[in-house]
Each structure stands twice: as structure tokens, then as C-alpha cells.
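Q: this is a predicted model, with the sequence first.
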Amino acid sequence: MPLDPQLEAMFAGQPEWPPVRNFPVDALREAVRSSSTRLPPPPVTLASVSDRTIPGPAGDIPVRIYTPEGAGPFPIITYFHGGGFVVGDLDTQDMIARGLSGGAGSVVISVDYRLAPEHKFPAAFEDGWAAVQWAAAHAAELGGDAALMGVAGDSAGGVIASACALLAKQAGAPTLAAVLNWYGPGIHPIPEEGSAIEFANGPVLRMDDAHYFWELHIRDESDYEDFRASPMKAASHVGLPATFIASAECDPIRDAVEAYGPVLEQAGVEVEVKRYPGMVHGFVSWLGFLPGAQAAMADACAFAQKQFAAVRQDA
């Protein structure tokens, strides 16, 4: 399947994004931030959007809280942005958090977790887990229902979401109803096969870009054995929440994203894996204008609503 025609036309009018190794980290962050914040937001109306900080393991964590219109209490979804654990913030994927809050009818807590290389693995995961626990403890004051909780993320954020589901199962609380993962791989390092070879040079994400982000992120290669970095390597996946996994067809890490699905299925977990034709890594950020991104958001939101409805029915 070729690249989506709308994306092909968009890329034809732009210079090719250079390999990320060519950027100093600060310049890379600014380039990503500048390009992301120029994107149109989705046509979503929310009751409120507010910034605050919450306590974390190494100091306060900035978060942005999105509240949908209507009468609560609402489900609560803790969301983690993408960016290879190196770039991204509350603004770069603001459009995804907005779409998720409106589409899933949920309070969304977007988490500005610590980034590498200043903060190596497992700092991002520790902040993510702290945020999930905080969301459960403060559900009522947020207009939410602690019995209706989910986690979500795109790319690196999808890995954090998957890891938080494993941590919640390990801890016995909070009970999560759903995991929404847009193109976050289930294993690291990414196996050099299949899509990693076919789309090694992109578009958008190169295989070397993915390797470089992880070089900045990990302390040493033993970190790859930690289930937070590689959710597929957890000792057990039995009892995990229902999981939605979205992959992009033209993405070097596509196969590593999709590989987590069968692992969950074999453990008896309800899982839906959807590949979006002609899409590239990061495509959900183009939610404001790209039909493929809108489909991936709508599918994830419908999946979450289904899981929340099942919890309500069983209550």
C-alpha cells in the first residue's frame, strides 16, 4: 500500500526532515515544538483545560487537565505524549489530548514527564506511574470516577501507558479498564526485520532515529530487559486491561508495535490491533486535518467507551 495521497502531497512541498543525530537536543526539541504547535487543533469543545503540577518522585510534575462537556463523574484517562523520551511536552500533543477528552468523554490528564538525556531510564516511567496513582487518588476532585480509569499514549507515550498497566497489575491498584496505545512498540531494541528494513529510511521516522533516541534514554543495554522498556518481556500479561493498539503502515517500528497484540491475546487479554493504511509514524498528531488520524482517534475512543460501559454495567 503506498503512502497516503494527502501525506504524499504534504511531504512533497516540504524539505526532508534530517536525521535526528544531526540536531543538538535543544534544537531538536525546539524544531519539534515549533512544527507541532503550528498544527490545527481538532474541532473539539471542552468544558475546561487547566495546567497544574502534581507531586512526583523527583519533584513536581507539570500536567494539563482536560474536562469534557456534560455531567460527570467522567472516566479518567492519564495520557503520555510521544517524542522518543527525548522531545515533546504538554503543547506538542495538545491536539491528541483534546481529541481524546472529547471523543472518549473523559477527563484527560496529560503528563509532562521527565525527558532524556538529562533524565535517563526509568525517570519517564516513574513519573508516569506517579501520575496514574495521583489520578486515582484525586478522581473525585477532578470530576472523575476512580472506578473508570484508563491510560493512553502515542509512540514513547504508548510504551509508558503499557508499562503503567503492568505496574498497576503488579501493585493491585488502581484498576484500569483500558490501555490506548498509538504506535508504541512492545519491545526494545526494535528487531532489525520486516518493517524496520522496509521503512528504514522513513518517511518521517528513520530506524536510526529510533535507535538514537534510545541511546540517549537508556543507562546501558540491560535496561532493555526491564518490562517498562519492553512490555513484551514482562513475566506475565494475564489480567491486564483491554488494550487498543494502533500502528502506521509506513512506519519502521510497525512490526514491533503490532507484536505486542498476540502476546496479550495469548494471556487472555482483550486486544484490538489496527493498522492504518498509508500512515506514517506520528500521524495521530495531524488529527486536525488528516482522515487517517481522525479514524485512529475515533477507534481508540470507541474502544475506551466500550470498556468503560462494561465496567458500569458490572458495577
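A: Yep, it's here. Residues are numbered from 1 along each chain as shown.

Q: from here on, just use CA atoms for contacts and neighbour counts.
A: Noted.

Q: can I take it that Ala131 is in a strand?
A: No - read with DSSP: H, G, I helix; E, B strand; the rest coil, Ala131 is helix and lies in no strand.

Q: residues contacting it?
A: Residues in contact with Ala131 (CA atoms under 8 Å, 6 or more residues apart in numbering) are 54, 56, 78, 111.

Q: and the residues you listed, which is closest to Gly268?
A: Of all the contacts of Ala131, Gly268 sits closest to Thr78, with 23.9 Å by CA to CA.

Q: isn't that closest one up against Leu148?
A: No - Thr78 is beyond contact range of Leu148, at 11.4 Å (criterion: CA atoms under 8 Å).

Q: try it against this one:
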Amino acid sequence: MSLHPEIKKLFDTFPASDPNEEIKVIPEEARKSMNAPSIPLEKRVQVHSIEDKKVPTSEADIPVRIYTPEEKSSYPILMYFHGGAFFSGNLESHDEIARPLASVSGYKVIAVDMRLAPEHPYPAALVDCYNVTKWVTEHKGELNWDGENLAISGDSSGGNLAAAVSLMAREKREFTITKQVLFYPSLDLDFSDISRYPSLTENRKGYGLETDALPEFNSFYLSGGADPNDPLVSPIKEENLENLPAALVITAEHDPLRDEGERFAENLRKSGVHVETKRYDGVVHGFLGKWTHLDEFKDVYQRTGEFLNK
């Protein structure tokens, strides 16, 4: 399916990329545009309350933002790990996504502002996401957690972190993740052979996120010497996926990362994990927030809420 007309209209205004130009990303500069929310504050979904705080962990004090959808005595909790290729994104850039996740699902959403590369390469972001999730389970009363439902979610690189936290939680057994939601996740940081996933070739250029930029983006996360074949770096490399949380995997047709998300879902399914998948046609990577006002894509939050509440 071709790009949605509204998306194509915008993309047609972008200058064509130079195939001979060397890709060079300066994180501080890239963050200026990548961290800009697409929805003005006054037009974002309203929730009962929003609280910013810092969670003390053994590594650092990690900022979080807590979204309470309505007033009641207890809540299921959804951890949310933002995307941004491990080097960008923050609580503000993804506020427009966390709000509807809370409103539609009824879960109290806790968004994590993990430490970012290259200042803090792997495993800093993963450790932060795991430690904050553990902190949540240790502060049941303060958060009015129902003590039963603890789901995790993330988009793009945040989907990688969510999948990796699930693997860590299974091994450490310090708490139990009940469900995981992965939005167009980045699950394979090994780019030695891009032919493994046809979408890396089919969607190589012209759809916002470009295949040729991915190694440069992810190099910041890997700069501390991380092995892209380590399942905690590339969760799709994990061979044993048994006893992991039920998963909802959302992908986009015109996304270089589409096929690794769908393959991971199939791997989970083959391991006996309950999996639901949805590919949104005509749309690109990173469509939450940016394009969810369009009729074809706005049900993604409702779909997520239904999965979480089954």
C-alpha cells in the first residue's frame, strides 16, 4: 500500500537525500529536532493528574512522569520507555503518547527518562528501566498499585528496552511482568547483514527513518563495547523465549524495522507465548503521536487498551 496521502504530502516537501553524503549524527544537534513534540500541549489528551518525580536507584536518580487516568483506589501499572534511538527522547517528547495510553487503558502510566547514549552507553538505559520498574513494585502503597498487573511498553528503541527488561525479569525473578507492548520496536542492532529483513531494503530511503542511518544511530548505544549479538542488546537474538509475558507488537508498513518486530512476534508465538500483532499499512516509523489523529491509525491506543485489559 502506498503512503497515506497526508503523510505523502508532508514527505514530498522534504529535500531528497544525497546518496553520496556521509551520514554523521551529532547527538546534541539531533536532539533539538527529535525531542520536539508534534502535538501542542493544549491539544493533548487530558488525564486526572500528572506528577514528575525522581526515583533513586543504585546508579542514578531517574526522572519519571506518572500519569493517573482517573481517581480510584488502585491501578494496574504500565511502564513506558520512550524511543529515540537510545540517544534522544525525553519525558516531554513522548508526553503526547503517554497521555492517551493512560486515558484509554485505565492503567497508571509511569514514563521513564532513562540515561541516554553516548554519554551513558549500554547498559545504562536498560539498567535504569529495570531499576525503576523494580522500584515501582517496592512502592505499591505510594503508587496505589493493584499488586497484580504490571505491564511494560516502549516505542522504537524503547521497545528494545521493554523486551530486554522482560528477559531480565524472567532471569532475576525479582518481580513479574504481566504483559509487554512493543510499538515498532528496534530489536536487532546487528547490521552485518541487512538482507535478513526485507523491510530494511524495501523501506531503505524516503520514509523518514532510513536504513543507512541506523548503524550510526545505534553506534552511540554500543559505544561502550556492547555486543549486538547479546540478547539484552538485541532481544531478537534470544533463542529461549518461553515464559515471557504476553505481547502486543505494533508495526508500520513503511518502516525499515517492520520485519524484525514481526519476526520477534512470530518467535514468541512459536515459544508458546500469547502474541497479538497489528501492522498499520500506509504509515511510517514513529507514527504514534505524529499521525494518530488520522482515522486509519488512531485506534492504536484503543487496541493497546483492549490488550492490556484482557
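A: Looks like it came in fine. Model, not experiment: these values are computed from the prediction.

Q: just to revisit the earlier point, among the contacts of Ala131 of the first structure, which pair sits farthest apart?
A: Gly56 and Thr78 (14.5 Å).

Q: show me which of these two is the more surrounded one.
A: Thr78 (29 against 17; other CA atoms under 10 Å).

Q: residue in the second structure paired with that one?
A: Counting by TM-score structural alignment, Thr78 of the first structure lines up with Met79 in the second structure.

Q: where's that match, which helix or strand?
A: strand 75-81 (DSSP states H and E).

Q: now Pro262 of the first structure
A: Under the criterion of DSSP H and E, Pro262 of the first structure resides in helix 260-266.

Q: that helix - contacts with which helices or strands?
A: strand 271-280 (3 or more CA pairs under 8 Å, 6 or more residues apart in numbering; DSSP states H and E).

Q: could you give the residue range in the second structure aligned to the strand it packs on?
A: Going by TM-score structural alignment: strand 271-280 of the first structure matches residues 275-284.

Q: mean shift between the matching stretch and the first structure?
A: Superposing on the first structure places stretch 275-284 of the second structure at an average distance of 0.7 Å from its equivalents, by mean CA distance after the TM-score superposition for the first structure.

Q: buried sites along that stretch?
A: Using 16 or more other CA atoms under 10 Å as the burial criterion, the residues of stretch 275-284 of the second structure that qualify are 275, 277, 279-284.

Q: mean deviation of the helix holding Pro262 of the first structure from the second structure?
A: Mean for helix 260-266 of the first structure is 0.8 Å (mean CA distance after the TM-score superposition for the first structure).

Q: what sits up against stretch 58-74 of the second structure?
A: Here stretch 58-74 of the second structure has contacts from 47-56, 91, 98-99, 102-103, 106-115, 128, 132, 144-146, using CA under 8 Å, 6+ apart.

Q: just the buried residues of it, please?
A: 62-69.

Q: cool, and stretch 171-188 of the first structure?
A: So for stretch 171-188 of the first structure, counting by 16+ other CA under 10 Å, buried means 174-188.

Q: so which of those residues belong to strands?
A: Counting by DSSP state E, these place 178-182 in strands.

Q: name the nearest of those residues relative to Pro18 of the first structure.
A: After measuring these against Pro18 of the first structure - CA to CA - the closest member comes out as Trp182, at 23.5 Å.

Q: quick one: the closest one and Val151 touch, right?
A: No - applying CA under 8 Å, one finds Trp182 of the first structure not in contact with Val151, separated by 11.5 Å.

Q: coming back round to it: and the helix holding Pro262 of the first structure, which residues are buried?
A: 260-261, 263-265.

Q: could you dump those residues to JSON lines with distance to Gly292 of the first structure?
A: Shown next, in JSON lines, are the buried residues of helix 260-266 of the first structure (distance: CA to CA, whole Å):
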{"residue": "Tyr260", "distance to Gly292 of the first structure": "22"}
{"residue": "Gly261", "distance to Gly292 of the first structure": "21"}
{"residue": "Val263", "distance to Gly292 of the first structure": "26"}
{"residue": "Leu264", "distance to Gly292 of the first structure": "25"}
{"residue": "Glu265", "distance to Gly292 of the first structure": "26"}
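
Q: about what we covered before: want to try TSV for the ones in strands among the buried residues of stretch 171-188 of the first structure, with distance to Arg206 of the first structure as columns?
A: As requested, those are exported to TSV (distance: CA to CA, whole Å):
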residue	distance to Arg206 of the first structure
Ala178	30
Val179	26
Leu180	24
Asn181	20
Trp182	18
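
Q: from those residues, pick the one nearest Phe23 of the first structure.
A: Using CA to CA, those come closest to Phe23 of the first structure at Trp182, 25.5 Å.

Q: from Met10 of the first structure, how far off is the closest one?
A: Trp182 of the first structure sits 22 Å away from Met10 of the first structure when distances are taken as CA to CA, to the nearest Å.

Q: then Glu215 of the first structure?
A: 30 Å.

Q: which one's more surrounded, the two?
A: Using other CA under 10 Å as the criterion, Glu215 of the first structure and Met10 rank with Glu215 on top: 15 against 10.

Q: and the more buried one, what's its match in the second structure?
A: In the second structure, Glu215 of the first structure lands on Ser219 (TM-score structural alignment).
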